[in-house]
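>>> no sequence for this one, just the structure:
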C-alpha cells in the first residue's frame, strides 16, 4: 500500500495488501479490510483509494483523482463495519456517480453518517458498550454495471445468489424483488430463471462458491458485472445464519421454460407475482400471504402499514408493513414485532439487519398483498416459512 496526501491506494500487488488485516480496522475501516482479503485470494476489485480515519486529503490529491476518472463511487468503511459479529449493512452512507469535482463534499457526507440516528438505534439494540464508530472512506472510479449481484453463503459450496439489472442500489435497498438462485455443492438446485446467470462463460454462482471457499468462511459478497466480467465490491463474513427458501416458485434443473413451482418467480419489479397465491387459505381458514423467508422467527401483532418513516401512527411492537425500507427505517425496525415488505429479497439490507436484530421478516409479498395486510387486523408472521397470516 502506498500513500500520499492522506490517500492510500489498494492495488493488486500482494506486497501492498498482504499484511492488511482486522488489526487495521481502526485506520482503514472494515470495508477496506474486506477488499484486501478479496485481493489476497485473487479476486478482481475496483481501483480503490482509502481516506484513513481522521485524514483529510488535500485539494491537490483530489485533483489527481480527477485525472483518473470523471465520476466516482464514495463508500463508507467504518471501523465497526463488516465485522464477524455485526455487519452494519446499509447503515452508513455511500455516494455513487459523484463528479470528481465534488469528492470533498461526498467524503464529508459519508463521514457524517457514522453519527446518524439509524446507526444509534442499531447500536442500542445490538452493541451496548462497544467502541465508538470512526469512519474511513473508499474512493473508486464509477462505471454503471450491466447487472449487480449479491451472494450470501450457508456453508461450503452452498449459498443464495440474487441479482438485478443495472445498479446494485435497488438490489441492496430492497426496492426490487430480485432474480435468485440456490446453490449447493452439487451445483444450482433452483432459481427464478430457466438458466443460470453466466459471466465469462461460467455460472456466477460457481464463481461465488469458489471465492467463498478461498476466503474460508461463509461469505457475504457484493459484485457487479461489467462488460462480461465480474468486479467484486465487498466481502464480509456472514453474521447471522441464512434460512432456507421455502415456498418460492422455482425453475428446477431440467425444467422446461415456463414451468413454475412454488410461490415466487422473481419477475421484473412492479408486477404482483407474490399476490397470485396470497388469497389462498391455510387449513384452519386463515388468509395467508406468501413471500420470501428473509429473517426467521414468529411474531403476532397488529399490522401497521407506513409509507413514511416519520409517520406519527407508528406503534412500537406492531408488525411494520412497507413497500421497502432504506437505512432510515432501522429505528422502527428495532421496535417492530416483525417486518413485511412488498419488494426485496433474502439478501437486501433490510433482511440482513432484521436477522441481526432478531426481527422476523418476510419480503417480496407484492404491493396488493401488502395493502390487504394493512387492514389493521392482527397478523401472524412466520419469517422462517415466509408467510403472513391474517388472524
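All right, it came through fine. Note that the structure is predicted; figures quoted are calculated from it, not measured.
>>> rest of the way, CA atoms for contacts and neighbours
Will do.
>>> residue 379 is in contact with residue 300, correct?
Yes - here residue 300 reaches residue 379: they are 5.5 Å apart, a contact under CA atoms under 8 Å.
>>> of those two, who's got more company?
residue 379 (24 against 19; other CA atoms under 10 Å).
>>> and the more buried one, that one's in a helix?
No - per DSSP: H, G, I helix; E, B strand; the rest coil, residue 379 lies outside any helix segment and is strand.
>>> got a list of what the nearest residue to it once chain neighbours are set aside touches?
Distance criterion CA to CA, 6 or more residues apart in numbering; nearest residue to residue 379, sequence neighbours excluded, is residue 390 at 4.8 Å. Residues near residue 390 by CA atoms under 8 Å, 6 or more residues apart in numbering: 286, 287, 288, 373, 377, 378, 379, 380.
>>> what residues are shared contacts of residue 300 and residue 379?
What both residue 300 and residue 379 touch, as defined by CA under 8 Å, 6+ apart, is the set residue 319.
>>> what's the span of stretch 371-385, first residue to last?
21 Å (CA to CA, to the nearest Å).
>>> list the buried residues of that stretch.
373, 374, 378, 379, 380, 381, 382, 383, 384, 385 (16 or more other CA atoms under 10 Å).
>>> go on, stretch 7-14?
Those would be 7, 8, 9, 10, 11, 12, 14, for stretch 7-14 by 16+ other CA under 10 Å.
>>> nearest to residue 322 among those residues?
Closest approach between the buried residues of stretch 7-14 and residue 322, by CA to CA: residue 10, at 39.4 Å.
>>> against residue 127, how distant is that closest one?
Per CA to CA, residue 10 is found 30 Å from residue 127.
>>> residue 196 too?
Counting by CA to CA, the gap from residue 196 to residue 127 is 39 Å.
>>> which stretches of the chain form helices?
Counting by DSSP state H, the chain has helices at residues 14-17, 25-40, 59-68, 103-112, 117-126, 169-173, 204-215, 330-335, 349-357, 367-373.
>>> chain center to stretch 341-356: distance?
Chain-centre distance of stretch 341-356: 7 Å, with CA atoms, centre = their mean, to the nearest Å.
>>> adding another structure so you can compare the two:
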C-alpha cells in the first residue's frame, strides 16, 4: 500500500483513475483527506480475493489509519478504466465504508474487489462498446465528518464558466446513487451575484459513527454550530454509518450556503485547467466549514440547464433534464424491461435511479426516474450512453404504468403521456424503422459550408444492418450528417466522436469541436422533417 503523499509520479499509470485524480488534487494544493492506494498489480482480479489476502491487507490498512489517528475509512475502487475522459464508470464499481478494525476493513475490501465482476459493469461496457478491459485498484481514504457533501460540475461554454452544485446534509451516499435528491445551485461566470438555488426536502442524513454509539430511536444533535435534533432510524454497524431522520426545519433548510458555494467555485476554477473539457468533483464540508475534495474526474458530458418556465399541459409531468434527446415509446418498469430487446424502444420508468438498474437501462431507449438529481450516477451514465433521461419526476412509477406510450424530452426535463396503452408493435416511434442498406441525410448548403470535407455530425440507428457504415470518404463536403449502425460506436468514440443527443430513433454523434448550435439544428431538421434521405 502506498500513501498518496509518498507516491512517486512515475506510479501515475498504476494508480487507477480515482487515485490519479486525488494525486492531481494534492499536487495542485487542494485539501484532500489522508489517502493511500493499492495499485492494480497488488489487488486480486476477477472479483474474488482469498481470505489470507483480505486479512493481511485489512491489518495493513488498519495500521496505516491508526498511525494517522483515523477511525473511519472510505474504501473505494480505483480501476484503470474509470474516471477517464470519455467513460466515467460512475457507480459501476463499489465504494464501501468501515470503522478502523481489521475484520471490518477486510469485509469492505471484499465488497470492492467483488464489484470488478457484475451485471452493472457488463451492461455499461456493452453500451460503450468495451468489454472486460482494465484492472481494479483500491483507494483507502479517511472519512471526513460531513456537515454537508455533494457533487459539483464545472465546464466552459460560450466564453463562460458554468457551475452546477448538488448537496445534502451529512454524507451524500444516497444522493449520488440516485436514491434521494439534494439542493441544486447553478451559476456562471457571467452572473453578477445572481444564482439559481433550488432547495429540496432532505429528511434523511447519513453520518459516520466515530467515537459514538447510536441505536434506533435515539435523539442526537448533528451540528454543534447550529444545534439540530435528529432521530436515529437505522445503524449499519459493519459500515459504521448511522441514518438519521432530520426535523422538518433542518430537512427543508438549504445546505449550500454562500460561503460554501464560493469555496466550491474556487475549487472548480482551480481544477478546470487540469481537465479543460470540464470537471466532476465530489466535495465534503466539515463541521468547521472547511472544504475537502474527495474525488476529481473529467466531465464526460455536460448537463442541460432546464428552461425557467417550462410548459404545463394535461398529461405532461416535469423533472430535471438528466440527459438530452427525445424518445417516444411504451413504458416498462425495471422488473419487465429486461424481457425486451434494445430494439423494442422501451422507456424505463423507475423509482430510485440506482446503478443496480444498469442492465435494465442498457435495454431501454430512454429513462425516467422519480428520484435522483442531474449529477447522480445514472444521469451521468445516461449522458454517456446518449439515452434521453428525465430524473426527479415525482411519483413517476405510479403515474406512468406499464405499456403507456410517453414522449420523453431529456433536454427539457419533461415526460408526456401521448397514448393510454399499447402493445410493443405500436410503440409509435416518431420515424419509421429504416430498412435501407444505408442512409445519408442532406441538408441546406449553408449547414455544410464551414465543416470542410468531413461530416460534422454522425447519426446512428439501431435498425440498420450491422454491415452498413457510410465512411467519411463517401460523404460530400456539403453533407454534415451521415448514418451508420450502432455497432460502429466503439470506432466512433476512439476517433473522437461523442454522443451529443437524440432525434427520434436516431442517435447523434459529433466531434467535441462541433458547436452545439450545429448539433441542435441537425436535430431540428431530423425531427421536423426538413431533411431528405435516400438509399446509399
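Received, thanks. Computed from a predicted structure; not experimentally measured.
>>> out of the helices of structure 1, nearest to residue 280 of structure 1?
Nearest to residue 280 of structure 1, of all the helices of structure 1, is helix 367-373, at 11.4 Å by CA to CA.
>>> now do the same for residue 163 of structure 2: its match in structure 1.
Residue pairing (TM-score structural alignment): residue 163 of structure 2 is matched to residue 159 of structure 1.
>>> surely that match is in contact with residue 184?
Yes - counting by CA under 8 Å, residue 159 of structure 1 does reach residue 184; the two are 6.8 Å apart.
>>> okay, these two: which has more neighbours?
Taking neighbours as other CA under 10 Å, residue 159 of structure 1 and residue 184 compare with residue 159 leading, 25 against 19.
>>> please determine how far the nearest residue to that one once chain neighbours are set aside is located from residue 195 of structure 1.
Closest residue to residue 159 of structure 1 apart from its sequence neighbours, by CA to CA, 6+ apart: residue 153 at 4.0 Å. Distance, residue 153 of structure 1 to residue 195 of structure 1, by CA to CA: 21 Å.
>>> for residue 117 of structure 1, same thing?
Counting by CA to CA - residue 117 of structure 1 and residue 195 of structure 1 are separated by 43 Å.
>>> my read: residue 108 of structure 2 touches residue 96, true?
Yes - contact criterion CA under 8 Å: residue 108 of structure 2 and residue 96 qualify, at 5.4 Å.
>>> burial measure for residue 499 of structure 2, as a count.
Neighbours around residue 499 of structure 2, by other CA under 10 Å: 27.
>>> just tell me what it corresponds to in structure 1.
Counting by TM-score structural alignment, residue 499 of structure 2 has no partner.
>>> quick check: residue 16 of structure 2 vs residue 67 of structure 2, distance?
In terms of CA to CA, residue 16 of structure 2 sits 25 Å off from residue 67 of structure 2.
>>> between the two, which one's more packed in?
Neighbours were counted for residue 16 of structure 2 and for residue 67 using other CA under 10 Å; residue 16 has more, 28 against 8.
>>> which residue is the nearest non-sequential neighbour of that one?
Nearest to residue 16 of structure 2 is residue 80, by CA to CA, 6+ apart, at 4.1 Å.
>>> doesn't residue 116 make contact with the one you found?
No - in terms of CA under 8 Å, residue 80 of structure 2 does not count as a neighbour of residue 116; the distance is 11.4 Å.
>>> comparing these two, which shows the higher neighbour count?
residue 116 (26 against 22).
>>> that one maps to what in structure 1?
Residue pairing (TM-score structural alignment): residue 116 of structure 2 is matched to residue 114 of structure 1.
>>> name the SS class of residue 205 of structure 2, please.
strand.
>>> what about it, neighbour count?
Residue 205 of structure 2: 23 surrounding residues under other CA under 10 Å.
>>> surely the match of residue 116 of structure 2 is in contact with residue 132?
No - contact between residue 114 of structure 1 and residue 132 fails when scored by CA under 8 Å: they sit 9.4 Å apart.
>>> how near is residue 60 of structure 1 to residue 101 of structure 1?
Residue 60 of structure 1 is 12 Å from residue 101 of structure 1, by CA to CA.
>>> same deal with residue 146 of structure 1?
26 Å.
>>> can you check residue 204 of structure 1 too?
With CA to CA as the criterion, residue 204 of structure 1 and residue 101 of structure 1 are 35 Å apart.
>>> corresponding residue for the residue nearest to residue 379 of structure 1 in structure 2?
In structure 2, residue 390 of structure 1 lands on residue 417 (TM-score structural alignment).
>>> which stretch among the helices of structure 1 comes nearest residue 263 of structure 1?
Closest of those to residue 263 of structure 1 is helix 367-373, at 13.2 Å (criterion: CA to CA).
>>> against which helices or strands is that closest one packed?
Applying 3 or more CA pairs under 8 Å, 6 or more residues apart in numbering; DSSP states H and E, we find helix 367-373 of structure 1 packed against strand 298-305, strand 319-322.
>>> rewinding a little: to residue 316 of structure 1, which of the helices of structure 1 lies closest?
Nearest to residue 316 of structure 1 among these is helix 330-335; the distance by CA to CA comes to 5.0 Å.
>>> whereabouts in structure 2 does that closest one align?
With TM-score structural alignment as the criterion, helix 330-335 of structure 1 aligns to 358-363.
>>> to what extent does the matching stretch diverge from structure 1 after superposition?
With mean CA distance after the TM-score superposition for structure 1, stretch 358-363 of structure 2 departs from structure 1 by a mean of 0.9 Å once superposed.
>>> residues in contact with the spatially most central residue of structure 2?
In structure 2, the centroid-proximal residue (CA atoms, centre = their mean) is residue 380; its distance is 2.4 Å. By CA under 8 Å, 6+ apart, residue 380 of structure 2 lies in contact with 90, 300, 301, 322, 323, 374.
>>> roughly how far does it sit from residue 336 of structure 2?
Noted for residue 380 of structure 2: a distance of 23 Å to residue 336 of structure 2, by CA to CA.
>>> over to residue 121 of structure 2?
20 Å.
>>> more neighbours: which of the two?
Set residue 121 of structure 2 next to residue 336 and count neighbours by other CA under 10 Å: residue 121 wins out with 22 against 13.
>>> my read is that the more buried one contacts residue 92, right?
Yes - counting by CA under 8 Å, residue 92 is a contact partner of residue 121 of structure 2 at 5.7 Å.
>>> what range does stretch 235-242 of structure 2 cover in structure 1?
Aligned using TM-score structural alignment, stretch 235-242 of structure 2 spans no residues in structure 1.
>>> so how far is stretch 235-245 of structure 1 off the chain centroid?
For stretch 235-245 of structure 1, the gap between its own C-alpha mean and the chain's C-alpha mean amounts to 11 Å (CA atoms, centre = their mean).
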